[in-house]
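> need a structure here:
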Amino acid sequence: MAVSQFDQFLRDATICDPDSGATLERDRLYGLYISWCTVTHTRPRRERSFWAAMRRRVDPDQNTLRMKGPAAADYLLSSYPNLV
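Modelled structure (predicted):
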């Protein structure tokens, strides 16, 4: 069975950390997805498709996810350009 783009995104760019109490809020989760698409040269799906897929995989409002990997770095640098 082929791995979906959304499953690959979750594997590559997030980590579940239930002990932290952290949640990737909706804007950040979608922004991370866009950064992941940029880094992996993957065509992003429409936002509506993204949220439909996430509803089946994680709770977008209470998910205990944290960012990781190159997509996280891209997202942070894009969101906070004064860090450079």
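> CA atoms for contacts and neighbours, from now on please.
Will do.
> Would you state the helices of the chain in chain order?
Here the chain has its helices, by DSSP state H, at 5-13, 26-40, 47-57, 69-79.
> Would you mind measuring from residue 14 to residue 65?
From residue 14 across to residue 65, the span is 6 Å (C-alpha to C-alpha, to the nearest Å).
> Check the helices of the chain for me and report the most buried one.
Most buried of those by mean neighbour count (mean count of other C-alpha atoms under 10 Å) is helix 26-40; its value is a mean of 18.
> One more sequence to fold, the one below, so I can look at both together:
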Amino acid sequence: MTDTQISSFLRECVVSEDDTEKGLDFDTFYGLYISWCVLGRKIPIPDSAFKTALAVEGLKPIKDKGRRIYPGMGMVGPAARDYVMNSVPIWTETATDIPVVEIRQEAVPSIA
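Now for the predicted structure:
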């Protein structure tokens, strides 16, 4: 059997956890794949081809509230760390929490 890019990705980045109802939604799964490609300097396939490749590998999603979920799937390895670290916003304050400093025109010295 030929080792494909997707089968390598699955082997390195995904674990099957049959004892859990959780899983990866499609966007997370594809984001993990993109992180794996970036770290490995590989050219990613488009999301539509990725969905087809997962089906060829025997992974079938279920629909949950309009989202495609791959049940029992979990992330592992360096690509998982990269995906999580680059997906979580560091600054979560709203614009109303940022102090506004008023600069009055007469306070600015002229350059002559």
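> Once they're superposed, tell me the TM-score.
Aligned and superposed, the two chains score 0.89 in TM-score terms (TM-score structural alignment, normalised by the length of structure 1); 83 aligned residues with a C-alpha RMSD of 1.6 Å.
> coming back round to it: could you dump the helices of structure 1 into CSV with distance to residue 20 of structure 1 added?
Output for the helices of structure 1, formatted as CSV (distance: least, C-alpha to C-alpha, whole Å):
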stretch, distance to residue 20 of structure 1
helix 5-13, 17
helix 26-40, 17
helix 47-57, 20
helix 69-79, 17
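> And the residue nearest the centre of structure 2?
residue 31 (3.1 Å; C-alpha atoms, centre = their mean).
> now that one, nearest residue through space, not along the chain?
residue 83 (6.7 Å; C-alpha to C-alpha, 6 or more residues apart in numbering).
> so what corresponds to that neighbour in structure 1?
Alignment note (TM-score structural alignment): residue 83 of structure 2 maps to residue 75 of structure 1.
> Could I get the contacting residues of its match?
31-32, 35 (C-alpha atoms under 8 Å, 6 or more residues apart in numbering).
> Tabulate the residues you listed in CSV, adding columns for distance to residue 56 of structure 1.
Output for those, formatted as CSV (distance: C-alpha to C-alpha, whole Å):
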residue, distance to residue 56 of structure 1
31, 19
32, 18
35, 21
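> From residue 44 of structure 2, how far out is the residue nearest to the centre of structure 2?
From residue 31 of structure 2 to residue 44 of structure 2 the distance is 11 Å (C-alpha to C-alpha).
> what's the answer for residue 86 of structure 2, then?
To residue 44 of structure 2, residue 86 of structure 2 is 17 Å away according to C-alpha to C-alpha.
> If you tally nearby residues, what's the number for the closest residue to residue 62 of structure 1 other than its chain neighbours?
Of all residues not flanking residue 62 of structure 1 in the chain, residue 23 sits nearest, at 5.8 Å (C-alpha to C-alpha, 6+ apart). Residues near residue 23 of structure 1, counting by other C-alpha atoms under 10 Å, number 20.
> All good on my end, thank you.
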